[in-house]
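*Asks:* Show me how the following folds:
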Amino acid sequence: MAEAGVSIDTSGGGRRVRFAGPLLVSALGGLRDQLGALPGSGPVTIDLAGAGAMDTAGAWLIVTLRRRLRAEGVETRVEGADAKQALLIETVEKALPTEDAAAQRPGGLVGWIGSVGEATAAAGVVAAEMTSFAGEIVAAFAATLVRPWRLRVTALVHHMQDVGLNAVPIVTLMAFLIGVVLAFMGSVQLRQFGAEVFVVDLIAITILRVLGVLMAAIIVAGRTASAYTAAIGSMKLREEIDAMRTLGLDPIEVLVLPRVLALVIMLPLLAFLANVAGLAGGALMAWIELGISPALFAARLVEASDPWNFLVGMIQAPFFAAIIGIVGCYEGMKVEKSAESLGARTSDAVVLAIFLVIVVTAAFSVFFMQVDV
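*Replies:* You can find the predicted model right below:
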């Protein structure tokens, strides 16, 4: 394939940069180096009359040359481009970042305040959109209560198995290990005061009240929120959601509601299993480290634990489930038509779901403390 060429004419009070040959990635060679410093002075005309076929690499070369010259204060125009070349150059121009985007943002304290303001405004928009999305889900659920035959039972059972049964091994293992670590660390500290038996109280209150449901929710947030976003986002990429709307189907009712209901049903069960596994891990470590037998551990557990400790943890589970389901489905619905958007939204779903779960945990802790529960 012939190499692309360039010649620079400085006669006539200006500079004319003439391109010749195909402006393709395979033919550009060292053309960019030849355009590093143009001789002469005055306005520059980029002449494409002698140029052949052009791809995005050739268009990028033209755009970057024109932007560099404009940044230097040189008047620049393009001549001789046919319709296809002009359209490709315009498309590449729009796709590239705007000129001097970094220089336009002020630095220092002013720039930091501006960034904080932009982030706050963006968070407000997300909160408003997510609230509206949650309202749509509630409306769909109310419509399903009125017409229960519209509920997708097959999809509901499938998602219950996916988010519930398939998550049992990882949830119970993590909760068991948390119980082991908690008992070990507690025994090390309490042994200094001769209060080893109170490690049972520590494990019972911590696991049943907070850590059991919190660990289950965090694992489900990382596992399920990302899966929901990826599944719904992939359907949006393939325009399946648009096809549903064309057929008169409501994506909220068909895709979102079964997923959220499956989480609301299964997360309390996972939290219960996490409680059992955490207590089992704590009992094992207490037996190994402190010599507290399982029978003594169980007796002390019944004596020391208040039923409200268990109920406080279980009350939080449906709220966590709703948050995780709403975030995962919302981010999936916001996916744009690119793989990059799908990846970014999947990451955002996990981070946002875990963040909101922890925020709600803190809110519940303050609330139950205020009501003396």
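*Asks:* all contacts plus neighbour counts: C-alpha atoms, from now on.
*Replies:* Fine.
*Asks:* State which helix of the protein is the longest.
*Replies:* The longest helix of the chain (DSSP state H) is helix 108-146.
*Asks:* Tell me which residues are up against the helix or strand following that helix.
*Replies:* Following helix 108-146 in sequence order, the next helix or strand is helix 153-163 (DSSP states H and E). The contact list for helix 153-163 (Cα atoms under 8 Å, 6 or more residues apart in numbering) reads Val220, Thr224, Pro258, Arg259, Leu261, Ala262, Leu263, Ile265, Met266.
*Asks:* Taking the residues you listed together, which two end up most distant?
*Replies:* Val220 and Pro258 (16.1 Å; Cα to Cα).
*Asks:* Neighbour count for those two, which is higher?
*Replies:* Each of Val220 and Pro258 has its neighbours counted (other Cα atoms under 10 Å); Val220 has more, 27 against 24.
*Asks:* Figure out the helix or strand that the more buried one lives in.
*Replies:* helix 212-220.
*Asks:* right, and the helix or strand after that helix?
*Replies:* Trace forward from helix 212-220 with DSSP H and E and the next one is helix 226-237.
*Asks:* Report all helices and strands that that next one contacts.
*Replies:* helix 307-333, helix 339-370 (3 or more Cα pairs under 8 Å, 6 or more residues apart in numbering; DSSP states H and E).
*Asks:* what about it, distance to the chain center?
*Replies:* Distance of helix 226-237 from the chain centroid (Cα atoms, centre = their mean, to the nearest Å) equals 11 Å.
*Asks:* What are the contacting residues of the helix holding Val220?
*Replies:* 163, 167, 171, 174-175, 206, 267-268, 270-272, 274-275, 278, 313-314, 316-317, 320-321, 324, 354, 357-358, 361.
*Asks:* Excluding chain neighbours, give the residue nearest to Gly13 in space.
*Replies:* Gly42 (6.6 Å; Cα to Cα, 6 or more residues apart in numbering).
*Asks:* Kindly provide the distance from Ala49 to Glu303.
*Replies:* Distance from Ala49 to Glu303, counting by Cα to Cα, to the nearest Å: 91 Å.
*Asks:* hmm, back to that, okay if I get the contacts of helix 153-163 as CSV plus distance to Arg15?
*Replies:* Shown next, in CSV, are these (distance: Cα to Cα, whole Å):
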residue, distance to Arg15
Val220, 64
Thr224, 61
Pro258, 66
Arg259, 64
Leu261, 69
Ala262, 69
Leu263, 67
Ile265, 73
Met266, 72
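*Asks:* Just the closest of those to Thr76, please.
*Replies:* Of the contacts of helix 153-163, the one sitting nearest to Thr76 (Cα to Cα) turns out to be Thr224, at 53.2 Å.
*Asks:* want to put them side by side, so please do this one too:
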Amino acid sequence: MLINRSRETSHPPGHPAVEQAEEAGRLVLRLSGRWTTRTIAEVDQAMNRIGDEIGSRQIVLDLKNVERMDTAGAWIIDRLVQRAKAGGVDVAVEGQTQSMDVLMAAIRDAAATKRPEKPAEQNIVLRGLESVGRAVFGARNDFLAAMNILGATIRGGQMKLGRGHGVNLAAIFSQIDKMGVGAIPVIILMSTIVGAIVAQQGAFQLRYFGADIFVVDLVGILVLRELGVLMTAIMIAGRSGSAITAEIGSMKMREEVDALTVIGLNPIGVLVFPRLVALVIALPCLTILANFAAIGGAIAITWAYSDIPPAAFVDRLRGAIDVGTIFAGLIKAPFMAMIIGIIASVEGMKVGGSAESLGLHVTASVVKSIFVVVILDGMFAIFFAQINF
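*Replies:* Take a look at the predicted model:
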């Protein structure tokens, strides 16, 4: 017995139509017409309604009267098939041509690709261990890249890949001007304020013991051994380190670094070497200026706050410090400069092709540089204490 429930038979010839019938307990859907992008909207609602009324009956799709089918038509049919299978209903497809079979198979593969199985969620312990492992592996890659840059820098300028050496003095002096001379005002201002604050707080505490004069020892040793070089290195990491990462990173984004390699130039020799040399020269010089500025600020504050005249301050300072105190701070400056330059260069070389990547690596450059500089300063302090320097 054949029961015709179709309302789509009034469509003009060639338009898609669906004829429903129940045959031996099965729901038979006879499709006809052109199931293409232009006409598929005419049967979309009908196919959705059929999906709502499936129930538990077996479905037979008869495609022998389908004149033409593209991906839109195949997707509509596959949507009904998948919906029926999700409800536990068997679906049989009959009368399809070879091209229809290939097209529907492609639609099924694409749908399976878009709906990957959700991986099992790991517990918090495994996620924490995974984060630690990724961080360690990333630190290992950064260390290897830093050693590559350091080795290439120690070897020399190497302007050309494997073909002799060349040191661009103009580039080095240009970087010294930007990183060193350009940073003098902010370094002097910052160091003067820090020296004045240390002197004021030290005098405020020592006056309870009648030992105001010992603020000179406090400022002299603290500034010359620790604060002068540390504050200067932190300021250079934020000012010049970020600039190095941004410059190299923007060149990496525009593929200028690859262009240097193509024309036979060494990117490290052209871009990194002048900046590292400039930092190694500029940071100790800026440290000396920072020391003078901090002591000058301390002299002004102690004169106004504790009535210690400049002559008495300088005389006491000569007895409180020696040459070893001065060099204990200056020795750290070249090492800190190398760390800032290498980290900034490594982060610049890691920049991808987006502005977001550039911003992330500039931030990472400043944070990593300051962190490693503080750690290095602590290691030097421990080492100097062990050798009584």
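*Asks:* Name the helix or strand for the residue nearest to Gly13 of the first structure, please.
*Replies:* Per DSSP H and E, there is no helix or strand for Gly42 of the first structure.
*Asks:* count of residues packed around whatever residue of the first structure lines up with Ala139 of the second structure?
*Replies:* By TM-score structural alignment, Ala139 of the second structure lines up with Ala123 in the first structure. Ala123 of the first structure is flanked by 12 other residues according to other Cα under 10 Å.
*Asks:* Now for Ala123 of the first structure: which residues touch it?
*Replies:* By Cα under 8 Å, 6+ apart, Ala123 of the first structure has no neighbours at all.
*Asks:* Against Ile46 of the first structure, how distant is it?
*Replies:* In terms of Cα to Cα, Ala123 of the first structure sits 45 Å off from Ile46 of the first structure.
*Asks:* ok, now Leu65 of the first structure?
*Replies:* Leu65 of the first structure is 9 Å from Ile46 of the first structure, by Cα to Cα.
*Asks:* before we move on, what about Ala349 of the first structure?
*Replies:* Relative to Ile46 of the first structure, and taking Cα to Cα, Ala349 of the first structure is found at 47 Å.
*Asks:* One more: Ala271 of the first structure?
*Replies:* Counting by Cα to Cα, the gap from Ala271 of the first structure to Ile46 of the first structure is 67 Å.
*Asks:* The two - which one has more neighbours?
*Replies:* The neighbour count for Ala271 of the first structure versus Ile46, taken as other Cα under 10 Å, is higher for Ala271 (27 against 20).
*Asks:* Quick one: map the more buried one onto the second structure.
*Replies:* Under the alignment (TM-score structural alignment), Ala271 of the first structure maps onto Thr287.
*Asks:* which stretch of helix or strand covers that match?
*Replies:* helix 273-305.
*Asks:* Of all the residues in that helix, which ones are buried?
*Replies:* Using 16 or more other Cα atoms under 10 Å as the test for burial, helix 273-305 of the second structure gives 273-303.
*Asks:* residues of stretch 138-146 of the second structure that come out buried?
*Replies:* Asp142, Ala145, Ala146.
*Asks:* Same check on stretch 149-162 of the second structure?
*Replies:* Under 16+ other Cα under 10 Å, the buried positions of stretch 149-162 of the second structure are Ile149, Leu150, Ala152, Thr153, Gly157, Gln158, Met159, Lys160, Leu161.
*Asks:* Excluding its own residues, what touches stretch 130-148 of the first structure? List them.
*Replies:* Arg150, Leu151, Ile252, Glu253, Val256, Leu257, Ile326, Val327, Tyr330.
*Asks:* now that we have those residues, which one has the most neighbours?
*Replies:* That'd be Val327 among these, by other Cα under 10 Å, with 29 neighbours.
*Asks:* which one in the second structure is aligned with it?
*Replies:* In the second structure, Val327 of the first structure lands on Ile343 (TM-score structural alignment).
*Asks:* Over to Gln192 of the first structure?
*Replies:* Per TM-score structural alignment, Gln192 of the first structure is aligned with Tyr208.
*Asks:* Relative to Leu227 of the second structure, how far out is that match?
*Replies:* Tyr208 of the second structure is 25 Å from Leu227 of the second structure, by Cα to Cα.
*Asks:* Neighbour count: those two, which is higher?
*Replies:* More crowded of Tyr208 of the second structure and Leu227, by other Cα under 10 Å: Leu227, with 23 against 9.
*Asks:* The equivalent of the more buried one over in the first structure and Glu289 of the first structure, how far apart?
*Replies:* Alignment note: Leu227 of the second structure maps to Leu211 in the first structure; criterion TM-score structural alignment. Using Cα to Cα, we find Leu211 of the first structure at a distance of 22 Å from Glu289 of the first structure.
*Asks:* what's the farthest-apart pair in the contacts of stretch 130-148 of the first structure?
*Replies:* Farthest pair in the contacts of stretch 130-148 of the first structure, by Cα to Cα: Arg150 and Val327, 23.6 Å.
*Asks:* if we can go back for a sec, okay, angle between the longest helix of the first structure and helix 307-333 too, please.
*Replies:* 100 degrees (axes from the mean of the first three to the mean of the last three Cα atoms, to 10 degrees).
*Asks:* Tell me how many other residues surround Val374 of the second structure.
*Replies:* Neighbours of Val374 of the second structure using other Cα under 10 Å come to 17.
*Asks:* Please name the nearest non-neighbouring residue to it.
*Replies:* Nearest to Val374 of the second structure is Leu230, by Cα to Cα, 6+ apart, at 7.4 Å.
*Asks:* and if you look at His361 of the second structure?
*Replies:* Per Cα to Cα, 6+ apart, closest to His361 of the second structure is Glu347, 5.5 Å.
*Asks:* ok, now which ones touch the one you found?
*Replies:* Neighbours of Glu347 of the second structure in contact, by Cα under 8 Å, 6+ apart: Thr245, Gly249, His361, Val362, Ala364, Ser365.
*Asks:* any idea how far Glu255 of the second structure is from it?
*Replies:* 16 Å.
*Asks:* which one is the alignment partner in the second structure of Pro294 of the first structure nearest to, not counting chain neighbours?
*Replies:* The equivalent of Pro294 of the first structure in the second structure is Pro310 (alignment by TM-score structural alignment). Residue nearest to Pro310 of the second structure in three dimensions, not counting chain neighbours: Ile299, with 6.0 Å by Cα to Cα, 6+ apart.
*Asks:* And the one you found, what's its match in the first structure?
*Replies:* Using TM-score structural alignment, Ile299 of the second structure lines up with Ala283 in the first structure.
*Asks:* Verify the contact between that match and Leu296 for me.
*Replies:* No. The pair Ala283 of the first structure / Leu296 is not scored as a contact, 9.6 Å apart, by Cα atoms under 8 Å.
*Asks:* Appreciated, that's everything.
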